[in-house]
Each structure stands twice: as structure tokens, then as C-alpha cells.
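> Would you be able to build a 3D model of this:
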Amino acid sequence: MEYRPLGRTGFRVSSVSFGAWAIGGTWGDVDDKESLAALHRAVDRGVNFFDTADVYGDGRSERLLARLRRERREEIVVATKAGRRLSPHTAASYSEGNLTAFIERSLKNLETDALDLVQLHCPPTDVYYRPEVFDALDGLVKAGKIRFYGVSVERVEEALKAIEYPGVQSVQIIYNVLRQRPAELFFPEAKRRQVGVLARLPLSSGLLTGKMSAATRFAADDHRNFNREGAAFDKGETFSGVDYNLGLEVVEELRPLVPAGVSMGAWTMRWILMQDAVTCVIPGAKRPEQVDENASAADLPPVPQETMAKIREIYDRRLRPHVHQLW
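Here you go, the predicted model:
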């Protein structure tokens, strides 16, 4: 496993981390015993960074991570998120009182006195233009409730605005073979400011595993079934906002580029890690074997430059017109 610095926090975290959305819910059936086995396998493979949120299973994934900490001696960093419990989910609702209440709840779920990293959970764009929100987070740091904070964003615009606030240590953003825009402006600026970059949806909701087809069916409570057009939350969170059938076509165009004996999922995550501005990728997993496949990305050799150029050509030709300016 490779380890990279997380912003200016002093944490060095695994370049392949563990995304706990899937073990919380909205990805079909999930079993806590199997989820815990996956979490333990991640630690066995050198993963020391786990990303969750207070709304994943209404705290279910946070509580599983608390149990993992009880059962392991290894030091792990847990990043959670706050804000999506708001109803209505408006910029004005991101108040000091609401944020404090969310933090207190996560402290209880995670059975800790201070949260390692709290991220605003894809708030409305206007939140990034409200300095008082970030003042409230600074206050929570001073109070010892949280150690560091960052943001999880939908848009490059939001990422660039967020890192103007000196307390922001990390930005979580969608970045993968199907969504390449963050590398153009945001990554160089994040690197200049020493802000950690957490690449979420590295497998584009599973599309980039190469295991899906037009015949694949998803459970009724799986967001890949009900959120393709953004019915529940931002469309970009499901298959990176790419039309499912177009995504399948692009995967088939990418498949010949994958080295023999290497899984497409691991290979596409290795492509992400070619960016030195990226701290880690955050693939989800519900089973130990998925963890093994994800972790293998850190062991792969660099992607050749000619292959990098071919991937960019495919993106420019097939995907750029559909996604590049939307997020």
C-alpha cells in the first residue's frame, strides 16, 4: 500500500481508501457481518482511511466503523460528513447550531471525543459564499470536537471557492476516467495550497469495473436504479452523470487498453493515482473480495503515457460534450 499526505493535517493515508456508503445503504441489500469482514480485510491490506457520512444508513456505517476501531489496534483515520440531514437542505440551514448537533451525533456514533475529519456533505453552492459557515467549523476545531475539516463538492467551481478558506484541509470530488475536468484547474490549485484531494466514485458506481451490461438489474433501493436522472440527489453521483448505455460503450472502448491479468476497476483507479495532486481514491466495498480487488490498484505499475493519451482521446471524443461543463 502507498501512503500520501492528507493536506496539512499531518495524516498520511492509504492511496486506496474505503468508501462506506455501500455498507450504510442505497446500494441494495447489505449485511453487517459481511460489511465488518470487508472493513477488517481493508485494514489487513493496509487501508487506514475510511470515508463515511452521518446519513449513510442513518448512522449505520459510522457505528460499524466504531466497532472496527474497537476490534483493531491499528491507527485509522475516519472522515465523516455533515449537512445532508437538513430538511429542507438549504444554504441558510448550515448554521452553527445545526452543524454542532450533527457533529455531536457523529461523535456518539463513532464513539470518540473528536472527529478526525468532517466534510460538509455536498451543500448548496451558496454555502461556499457564506464565511460564517467556515467560522462555525473553526469554532468546532477550537472546541476540540473535530480535528480538521474539509468539503465534499459536486462542482469544480465549489472546490475552487472552498479552498479559499484557510481551514479547509481536503476536498472530496468526483474524478474518474468518465469525469476528468477536476484535473484542469482544480488539481493544480489544490496542490499549490497543500489541500488534500479525495477522489470519490473512482469506479463510477461500478461501471468502470467492466462487469456490468445492458442486462444488469439493480435493486429498487439501489440509487443506480432510482437516481439516474437525479430524482433523489445530484445526477452526477450516479454513474458520474453519464448515460448508462453510453458508459457501457465507453467501457468497451477502454477494455483493450487494460493489461492482461489486471482488473479494469483496479486499472482505472491506478489511472487516477497517476495524478500526484490526488491523496487517495475512495472505492466502495461490501465484501472482502471487493476490498482485495480495490487494494490491488496501489500495487500496479504506472500507466504508460501513450495509454494516458489514448484515455484522454476517448474522453474528449465520447464524453466531454455530455459531462465536462456540467460539474
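> okay, CA-based contacts and neighbour counts for the rest of this
Noted.
> what's the helix or strand where Arg41 lies in contact with?
Using DSSP states H and E, Arg41 sits in helix 32-44. The contact list for helix 32-44 (Cα atoms under 8 Å, 6 or more residues apart in numbering) reads 18, 23, 48, 64-65, 68, 74, 285-292, 295.
> hmm, try it at 10 Å
The contact list for helix 32-44 (Cα atoms under 10 Å, 6 or more residues apart in numbering) reads 16-20, 22-24, 31, 45, 47-50, 60-61, 64-65, 67-69, 71-72, 74-76, 285-292, 294-295.
> just stretch 124-136 next, same as before
Stretch 124-136 is touched from outside by 83, 89-97, 99-100, 120, 138-142, 149-151, 153-155, 157-168, with contacts defined as Cα under 10 Å, 6+ apart.
> Emit the ChimeraX select command for whichever of those residues are buried.
Burial among these is assessed by 16 or more other Cα atoms under 10 Å; the matching ChimeraX selection reads:
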select :83,91,93,94,96,99,100,120,138,140,141,149,150,151,153,154,155,158,159,160,162,163,167,168
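> Sitting in helices, which of the contacts of stretch 124-136 do you find?
Members of these lying in helices (criterion: DSSP state H): 96-97, 99-100, 138-142, 157-162.
> Widest-spaced pair of those residues?
The distance between the two most remote of these (Cα to Cα) is 28.3 Å, for Lys142 and Glu157.
> if I've got this straight, Val13 is in a helix?
No - in this structure, Val13 is strand, not part of a helix, as judged by DSSP: H, G, I helix; E, B strand; the rest coil.
> Excluding residues flanking it in the chain, which one is nearest it?
Tyr3 (5.0 Å; Cα to Cα, 6 or more residues apart in numbering).
> next up, for comparison:
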Amino acid sequence: MVYRNLGNTNERLSALGLGCMGMSFAYGPTNDKESIKVLHKALDLGINFWDTADMYGNGANELLLSQVLKEHREEVFLATKFGFRFHSNKATVSNSPNTFFDGSPGYVKQAVEASLQRLGVDVIDLYYAHRVDPQVPIEDTVGAMADLVREGKVRYLGLSEASLESIRRANAVHPISALQSEYSLLTRGVEGDILDTVRDYKMSLVPYSPLARGLVTDTFKVDALDGNDYRRTLPRYQGEHLDNNLHLKSELQALASQKRITMAQLALAWVLNQGDDVLPIPGTRNIDRLEENAKAVEVVLSQEELDSITLLLERYPNVGERYNERAMRLVNN
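From the prediction side, this is the model:
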């Protein structure tokens, strides 16, 4: 495994982290026994950067991780997130009318206590605001998060899907170590001003869904998705957008085949190539896929290959939106 620093710190994190959401949430039936095997295998592979959130399965994912953390806490740099709440106790996906976002200082302090208890830990290494609450000044949210650092409950702070202005205002209150945002071959909205600002503040970019929720992998088939799989609701997986993306996928597969790697390895290598301050967190609940992904850190892309990928992306621009309209309103606040 290759390791990179978290932001302007001396923390050494695996360049490829592990997104744990799908183990408990959003992508059809779950299997805790298999997911725990994946978590142990991640440690064997040197993947020490694990990412969860309190809303993944309404706490179920944090409870799942706790089963491994109780014996391996010192081996894991642990990130979790707060902010999404459910109108009822039934956990649904984050673009559902059953959820709302709460970035109020009072809820920050309530949420961290619940996460610490579920995870079975004394401190969270990296604590993110899962979004920026448009009804609450970011200074108030981050001020409450900074209190948690002073209290020793949290070590570093992060934001997820924040705008350039919010990143600046947040850093004026307390140093922000990471911005988590969707970033992949199909989702490149952070490029330009936001990524430049992240670098101005010496933060890390933590791309989630770097495999476009599985779309840019050899094994992904839309028709095979479970009926309750969240991806079926997204514009990117429907109609003309899906047609566009499947054509792009075919071309990427050909490029990967020429290089004798998988498409997932090509896609992850492309994200990793965007800078040493980039720490993608692909998710999986399958050991074979975990091992496949981990080998992406060994892939070297030439400038010619990078240029070929750029040309393919320009040829198939109609990738579709990554969330529905309601969920997009909480992005880049």
C-alpha cells in the first residue's frame, strides 16, 4: 500500500481508503458476516483509512465497524459524518423525503455522542459535516465541531460537498483537514476553483464514489441491481445518460485491457493521479473487489494514456446528474 498525508498533518493514511456505506445501506441486501471479512482483509492490505457516517443504515454501519474496531482501533484512521436525520426511525437513502439535514450546534454535540457510543471508541479521527446546512451559518456548525476537538472527542475536522465560500468561512473558524466530495471519471465538479481552494488551505480531497457507484467497473450491470438499490433512482443510470455511460464504459474497458488492468484499476489510478493530496475511498463488500481495487496504487498512467482518457470523456459528455434534484440542493452550499 502507498500512504499519503492527511492535509497539513503528519497522519499517514492509505492512499486508497475504504468507503463502508454499502456494507449497511443503499445498495440492496447486506451481509454483515461478509462485510466483517472485508474489513479484516482491508487491514491485511494496509488500508487504514475507513469512512462511515451516522446515517448509513441509521447507525447500523457504525455498529458494524465497532465489531472490528474493538480489537483493531489503533490500526484504523476512522472517519465518520453527521447531519442527515430521519423523520422516522426507518433508514432510507439521503435523497429521500424521509431525511432532513441538521447542522445546528446542538445537534453536532448530540450526534457525536451517539457516534462515539455506536463505534465503541473514545475519539473520532476525522469528523465531517455531511453537508452544509443552508439554514445554519457554517461558522456556527464548525464552531461546535471545534469544541469537540478541544474536548478531545474529535481529532480533525472535515466538510463534505461544501462550496468554495463555505470552505473559506469554515477555515476562518478552525482548520479543516479534508473536503469529501464525489469525484470520478464521471463526476469532476470539484476541478477548478474548489480543488484550488482545497489546496490553498493545504487540505486533502477525499473522493467518494471514485468508481461512479460501480458504473466504471467490469462487473457492473444495471439489470442485475436489486430492486431496492439506490442507484436505480439516479439520472446517471437511466435513459440517454445510461446509454452514454455504457458507451464510455466500453471504451474505457478497451483502454484498460490494452494495459492489462481492470477498468476499476484504471478509474482509481486516474483519481489517484490527480495529486498526492487526493485520498479516494472506494466502497465494496466483496474481498475480490477489495483486492482488485488495492492494486490500483501500483498502476502508473503515462501522459499519453491520461490524454486518451481525457479525449474519451470529451467524446461522451452526457453522463447525467449524480443525484436527483432534491439531493442536489444540498450539494455545494
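> Superposing both, give me the TM-score.
The TM-score (TM-score structural alignment, normalised by the length of the first structure) is 0.86; 312 aligned residues with a Cα RMSD of 2.7 Å.
> related to what we said a few turns ago, and the ones in helices among the contacts of stretch 124-136 of the first structure, which is closest to Asp316 of the first structure?
The nearest one, if we look at these relative to Asp316 of the first structure and count by Cα to Cα, is Glu157, at 20.6 Å.
> what residue of the first structure matches up with Leu312 of the second structure?
The equivalent of Leu312 of the second structure in the first structure is Ile314 (alignment by TM-score structural alignment).
> residues touching that match, list them.
Contacts of Ile314 of the first structure (Cα under 10 Å, 6+ apart): 177-178, 250, 253-254, 320.
> Pull out the buried residues from the residues you listed.
Buried by 16+ other Cα under 10 Å: 177-178, 250, 254, 320, out of the contacts of Ile314 of the first structure.
> Check the mean deviation of the helix holding Arg41 of the first structure from the second structure.
On superposition with the second structure, the mean distance recorded for helix 32-44 of the first structure (mean Cα distance after the TM-score superposition for the first structure) is 0.5 Å.
> next SSE after that helix?
Next helix or strand after helix 32-44 of the first structure toward the C-terminus (DSSP H and E): strand 49-51.
> Tell me if I am right that Tyr127 of the second structure is in a helix.
No - per three-state DSSP, Tyr127 of the second structure lies outside any helix segment and is strand.
> contacting residues for it?
Residues counted as contacts of Tyr127 of the second structure (Cα under 10 Å, 6+ apart) are 51, 53, 78-82, 112, 145, 148-149, 153-159, 176-178.
> Which among those residues count as buried?
51, 53, 78-82, 112, 145, 148-149, 153-154, 156-159, 176-178.
> Narrow those residues to those in strands?
Applying DSSP state E to these, the entries found in strands are 51, 78-82, 154, 156-159, 178.
> In contact with the most centrally placed residue in the second structure, which residues are there?
In the second structure, the residue lying closest to the centroid (Cα atoms, centre = their mean) is Tyr208, at 2.5 Å. Under the criterion of Cα under 10 Å, 6+ apart, the neighbours of Tyr208 of the second structure are 17-19, 51, 160, 180-184, 279-283.
> What of Glu2 of the first structure?
By Cα under 10 Å, 6+ apart, the residues touching Glu2 of the first structure are 12-16, 46-47, 280, 295, 297-299.
> same check, this time on Gly144 of the first structure
Counting by Cα under 10 Å, 6+ apart, Gly144 of the first structure makes contact with 113-115, 138.
> out of these, who has the most neighbours?
Of the contacts of Gly144 of the first structure, Leu115 is surrounded by the most neighbours, 23 neighbours in total, counting by other Cα atoms under 10 Å.
> how much space between it and Arg67 of the first structure?
According to Cα to Cα, to the nearest Å, Leu115 of the first structure and Arg67 of the first structure sit 15 Å apart.
> now swap in Arg270 of the first structure and tell me
Distance from Arg270 of the first structure to Arg67 of the first structure, by Cα to Cα: 30 Å.
> Show me what secondary structure element comes after the longest helix belonging to the second structure.
Assignment by DSSP H gives helix 239-259 as the longest helix of the second structure. For helix 239-259 of the second structure, the following helix or strand on the C-terminal side (DSSP H and E) is helix 263-272.
> which strands and helices sit next to that following helix?
If you count contacts as 3 or more Cα pairs under 10 Å, 6 or more residues apart in numbering; DSSP states H and E, helix 263-272 of the second structure packs onto helix 239-259, helix 287-294, helix 303-315.
> That helix against the first structure, how far on average?
Helix 263-272 of the second structure, aligned to the first structure and superposed, deviates on average by 0.7 Å (mean Cα distance after the TM-score superposition for the first structure).
> and that helix, which residues are buried?
Those would be 263-272, for helix 263-272 of the second structure by 16+ other Cα under 10 Å.
> ok, now stretch 282-293 of the first structure?
Those would be 282-288, 291-293, for stretch 282-293 of the first structure by 16+ other Cα under 10 Å.
> Could you tell me the end-to-end distance of that stretch?
First-to-last distance for stretch 282-293 of the first structure - Cα to Cα - comes to 13 Å.
> Matching the residue nearest to the centre of the second structure against the first structure, which residue comes up?
Counting by TM-score structural alignment, Tyr208 of the second structure corresponds to Arg200 in the first structure.
> Check Phe25 of the second structure too.
If you follow Phe25 of the second structure across to the first structure using TM-score structural alignment, you land on Gly25.
> The alignment partner in the second structure of Lys191 of the first structure in helix, strand or coil?
When the second structure is aligned by TM-score structural alignment, Lys191 of the first structure is paired with Arg199. The local conformation at Arg199 of the second structure, judged by three-state DSSP, is helix.
> Name all residues that make contact with Arg199 of the second structure.
By Cα under 10 Å, 6+ apart, Arg199 of the second structure lies in contact with 7-8, 193, 205, 277.
> Looking at the first structure, which of those residues hold up?
Counting by both residues aligned by TM-score structural alignment, their matches' Cα atoms under 10 Å, these that remain in contact in the first structure are 7, 205, 277.
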